[in-house]
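Novice: pasted the sequence and its predicted model underneath.
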Amino acid sequence: MLNLYHLDSFLMLHETGSFTTAAARLGLGQSTVTQHIQRLEKLLGRRLVTRDTHQVRLTAEGEALLGYARGMLDLNGKVTALFGESRLRGKLRLGVSEDVVASRLTAILEDFIRLHPLVDLELTVALSAVLYQMQDIGDLDLVLAKRHIGETHGRLLYREPLVWLARDPEIILSRSQALPLIAFPPPSITRRVAQEALDREKMAWRIVCTCGSLSGLTAAARAGMGVLVQPRSMAPEGLKEIPADRLPVLDDVEFVLVARRGADAALVDALSSLIAKRIGPQPVSG
């Protein structure tokens, strides 16, 4: 019989691509996660994962198990919520900044829905500053977004550097005209940080692409239109980080959870705890 704890480790390993990171997010020892995978493989008589110096990947048999594992854990969560002593129910309105959604939110939402199927979860995706405005007027209960260094609102999740990115940094930097910027529209935090850094160094710049979607900005950057600023762990594939000595140093950015005063504390705590456990800079190796 398949063990649900083993399947949970299997799914987390698939999500993170790292035994170390999977163990940390599950609150287990790395050896425990390794044992869970080994026992699954022994029970099924198939190899489920392959590991190289960079990342852990699923085999074809592991990919086949993935959907069934999710389904079993989802059913377990629904039964537990239905018959458990503490059954969370109600509506929770979550706001998440665009770049977080693009990189790491799917698994968190899947887990919350599985664990709390009686909660009506509503998701809004927008710029961080816009989400804070919506929360101020009572339209959002919990916000996962960025804040400037020095600001104190919210529960700090982690801090990381912003970096300059381009498809061909040398070509972009060799141009004599103003630095072409690809950016979210105002009041974007990353846009403001980039512009202020360039202004401090008296470097000319111009906006060549404005888009509220990270996928749109990434497409423009991959086409070679200009320079994009993003947190280092969220750098899109196909773009290279510009060396620190070529452009002004950017301020770090902090990711925080902000709960609305008066929101349902039990619902907010349930989702906040899950996010705090699971979110953080993406691993670069496993």
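Specialist: Okay, I see it.

Novice: drop to CA atoms for contacts and neighbour counts, all remaining ones
Specialist: OK.

Novice: report the central residue of the chain.
Specialist: Residue closest to the average C-alpha location in the chain (C-alpha atoms, centre = their mean): R104, at 3.0 Å.

Novice: hmm, who's touching the helix ranked longest in the chain?
Specialist: Criterion DSSP state H: the longest helix present in the chain is helix 60-83. The contact list for helix 60-83, computed with C-alpha atoms under 8 Å, 6 or more residues apart in numbering, reads 4, 7-8, 11, 46-49, 87-88, 114-118.

Novice: equivalent analysis for stretch 186-199, please.
Specialist: For stretch 186-199, the external contacting residues (C-alpha under 8 Å, 6+ apart) are 127-130, 146-148, 162, 183-185, 204-205, 229-230, 248-251.

Novice: make sure R206 is indeed in a strand.
Specialist: Yes. Membership of R206 in a strand is supported by DSSP: H, G, I helix; E, B strand; the rest coil.

Novice: and it, what does it touch?
Specialist: Neighbours of R206 in contact, by C-alpha under 8 Å, 6+ apart: A178, L179, P180, L181.

Novice: swap in 6 Å and give it another go.
Specialist: If a contact means C-alpha atoms under 6 Å, 6 or more residues apart in numbering, then R206 has A178, P180, L181 as its contacts.

Novice: most neighbours among the residues you listed, which one is it?
Specialist: Among the contacts of R206, L181 has the most neighbours (other C-alpha atoms under 10 Å), with 23 neighbours.

Novice: wait, a helix at that residue?
Specialist: No. Using three-state DSSP, the secondary structure at L181 is strand, not a helix.

Novice: residues in contact with it?
Specialist: With C-alpha under 6 Å, 6+ apart, L181 has these contacts: R206, I207, V208, G226, V227.

Novice: is it possible to get TSV of these that adds distance to L239?
Specialist: Listed next are those as TSV, based on distance: C-alpha to C-alpha, whole Å:
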residue	distance to L239
R206	20
I207	18
V208	17
G226	11
V227	9
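
Novice: put the buried members of those into a PyMOL selection.
Specialist: Applying 16 or more other C-alpha atoms under 10 Å to the contacts of L181 leaves a buried subset, and the PyMOL line that selects it is:
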select buried, resi 207+226+227
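
Novice: check the contacts of L181 against A23 and report the nearest one.
Specialist: V227 (36.0 Å; C-alpha to C-alpha).

Novice: just the helices in the stretch 151-286 of the chain please.
Specialist: For the stretch 151-286 of the chain, the helices defined by DSSP state H, counting those that start in this stretch occupy 169-174, 189-200, 214-222, 265-278.

Novice: between the ones you listed, which gets nearest to V100?
Specialist: helix 214-222 (9.7 Å).

Novice: put this beside the first:
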Amino acid sequence: MIEGNQTLDLELLRTFQVVAQTGSLAATAEVRHRTLSAISMQMKRLETELDVRLLERNSRGVSLTPSGDVLLREARELLRVHDTLVSRFSGERLSGRVRLGIPEDYARELLDDTLPQFMARYPGILLDVTTDTSGRLARALRQRKLDLAVVLDHATGLEGGETLWHPTPVWAGPVQGALHREAIVPLAVHPEECPYRHLATGALDSVQRPWRAIFTSTSIHAVEKAIETGMAIGVLDRERVTTAMRPLDESDGMPPIRRCVARLHFAQAIEVGSQPAVEALAQLLRERLHGRGPWQRDALSERDIGNKKGRPGQGGTKDRD
């Protein structure tokens, strides 16, 4: 227990933050470049110093206790303030401009925490963020309109890239009704160059099922609403399936969906003065998204999880610690 003038090691909080993000001590060890035993010891030390249990082990890794949830919120704010202060007064001040592209489907989650954290840590960097379909982001990257982009690996035409996480695309339909059994499947999709659109139409074409895109929008929220209200079905990341929807699979007569990968790509040419800033953002994205993507373990309640048919957890890897 911390008493008197004792202080809490911020590195323990940084490690705890990564554990909360990845849900795995093993994945945290990889991100933090430490051994698994070192990460485990850090977490035990943090629990000892605070005299509270922060983590629960389960078959998929670790999850936060209620006290862990509280600490995570406070730790994020403390580290943000600390990093802003250090960056403002330290001799090594990064500057330059970073043009980042992210898929619209994941913008909300990245804007909740990761990007504000980067801006707080490096106030001297000008950050420009563009959201779009992965195909359009890939084209902007090739045209050097972006320095860095997170894209899904279908319909992009990009080679290489660093694997960040494996999304879990699923068919999603409204809770009520049987749109998925109609002779011509009604789809709610993004425009062309969207990987999830290609996954949906490709799966239906592979089994020769007719389909029609009756609702097309660049907004993921509009697509979700079209599904929730019973206009159409679509392909979403499993994490986006709300309680007003239900996942559909082969037992519902829907064809299997190919897996995809979210990768980090750099532009072929980046301004020399901005290269350190671009790499700083890339490193933060690696730390925050590796293995599990932008989803927070505490984003959904156990009730919501239970309402999602066949949900195997919160997506991504299933490391055991």
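Specialist: Thanks, I have it. On a predicted model such as this, the values are computed, not experimentally measured, just so you know.

Novice: can you give me the TM-score here?
Specialist: The TM-score (TM-score structural alignment, normalised by the length of structure 1) is 0.80; 283 aligned residues with a C-alpha RMSD of 3.3 Å.

Novice: what is the burial count for the closest residue in space to the residue nearest to the centre of structure 1 that isn't next to it in sequence?
Specialist: In space, and not counting its chain neighbours, R104 of structure 1 is closest to I279: 7.5 Å by C-alpha to C-alpha, 6 or more residues apart in numbering. Look at I279 of structure 1: counted by other C-alpha under 10 Å, it has 16 neighbours.

Novice: what distance do you get for the residue mapped onto I279 of structure 1 from structure 2 to L281 of structure 2?
Specialist: Aligning on TM-score structural alignment places I279 of structure 1 opposite L289 in structure 2. Distance of L289 of structure 2 to L281 of structure 2, computed by C-alpha to C-alpha, to the nearest Å: 12 Å.

Novice: ok, L54 of structure 2 next?
Specialist: Applying C-alpha to C-alpha to L54 of structure 2 and L281 of structure 2 gives a distance of 29 Å.

Novice: same question, R80 of structure 2
Specialist: In this view, R80 of structure 2 and L281 of structure 2 are 15 Å apart by C-alpha to C-alpha.

Novice: and these two? Which one has more around it.
Specialist: The neighbour comparison of R80 of structure 2 against L281 (other C-alpha under 10 Å) goes to L281, with 21 against 18.

Novice: what about the residue nearest to that one when sequence neighbours are not counted, which SS state?
Specialist: Distance criterion C-alpha to C-alpha, 6+ apart; nearest residue to L281 of structure 2, sequence neighbours excluded, is F118 at 6.9 Å. Secondary structure assignment for F118 of structure 2 (three-state DSSP): helix.

Novice: just give me the neighbour total for V18 of structure 2.
Specialist: 22.

Novice: what does T53 of structure 1 give?
Specialist: 7.

Novice: in a helix, it, correct?
Specialist: No. Judged by three-state DSSP, T53 of structure 1 forms no part of a helix; its state is coil.

Novice: and the strands in structure 2?
Specialist: For structure 2, applying DSSP state E gives strands covering 55-58, 61-64, 96-103, 125-132, 148-152, 162-165, 169-174, 185-189, 211-216, 234-237, 245-248, 262-266.

Novice: save those strands as TSV, and put in distance to G306 of structure 2 too.
Specialist: Formatted as TSV, these follow (distance: least, C-alpha to C-alpha, whole Å):
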stretch	distance to G306 of structure 2
strand 55-58	16
strand 61-64	16
strand 96-103	27
strand 125-132	31
strand 148-152	28
strand 162-165	23
strand 169-174	16
strand 185-189	25
strand 211-216	29
strand 234-237	17
strand 245-248	11
strand 262-266	26
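
Novice: closest to L25 of structure 2 out of these?
Specialist: L25 of structure 2 lies closest to strand 61-64 among these, at 7.2 Å (C-alpha to C-alpha).

Novice: what packs against the closest one?
Specialist: When contacts are defined as 3 or more C-alpha pairs under 6 Å, 6 or more residues apart in numbering; DSSP states H and E, strand 61-64 of structure 2 sits against strand 55-58.

Novice: ok, residues contacting the strand it packs on?
Specialist: Contact partners of strand 55-58 of structure 2, identified using C-alpha under 6 Å, 6+ apart, comprise V62, S63, L64, T65.

Novice: 7 Å instead, please
Specialist: Taking contacts as C-alpha atoms under 7 Å, 6 or more residues apart in numbering, the residues outside strand 55-58 of structure 2 that touch it are V62, S63, L64, T65, G68.

Novice: got a list of contacts for stretch 129-140 of structure 2?
Specialist: Residues outside stretch 129-140 of structure 2 that contact it (C-alpha under 7 Å, 6+ apart) are 99-104, 107, 146, 149, 151-152, 155-156, 158, 193-195.

Novice: which position in structure 1 pairs with D147 of structure 2?
Specialist: Aligned counterpart of D147 of structure 2 in structure 1: D141 (TM-score structural alignment).

Novice: likewise I233 of structure 2?
Specialist: If you follow I233 of structure 2 across to structure 1 using TM-score structural alignment, you land on V227.

Novice: pretty sure that match contacts R167?
Specialist: No. Shown here, V227 of structure 1 and R167 do not form a contact pair, counting by C-alpha atoms under 7 Å, at 8.2 Å.

Novice: what's the overlap in contacts for these two?
Specialist: A221.

Novice: and the nearest residue to L248 of structure 2 once chain neighbours are set aside, how far from Q17 of structure 2?
Specialist: Nearest residue to L248 of structure 2 in three dimensions, chain neighbours excluded: W171, at 5.0 Å (C-alpha to C-alpha, 6+ apart). The spacing between W171 of structure 2 and Q17 of structure 2, counted by C-alpha to C-alpha, is 32 Å.

Novice: what about the closest residue to G138 of structure 1 other than its chain neighbours, how many residues nearby?
Specialist: Distances taken as C-alpha to C-alpha, 6+ apart place R260 nearest to G138 of structure 1, at 7.5 Å, with adjacent residues excluded. If you count neighbours by other C-alpha under 10 Å, R260 of structure 1 ends up with 19.

Novice: good, we can wrap up now.
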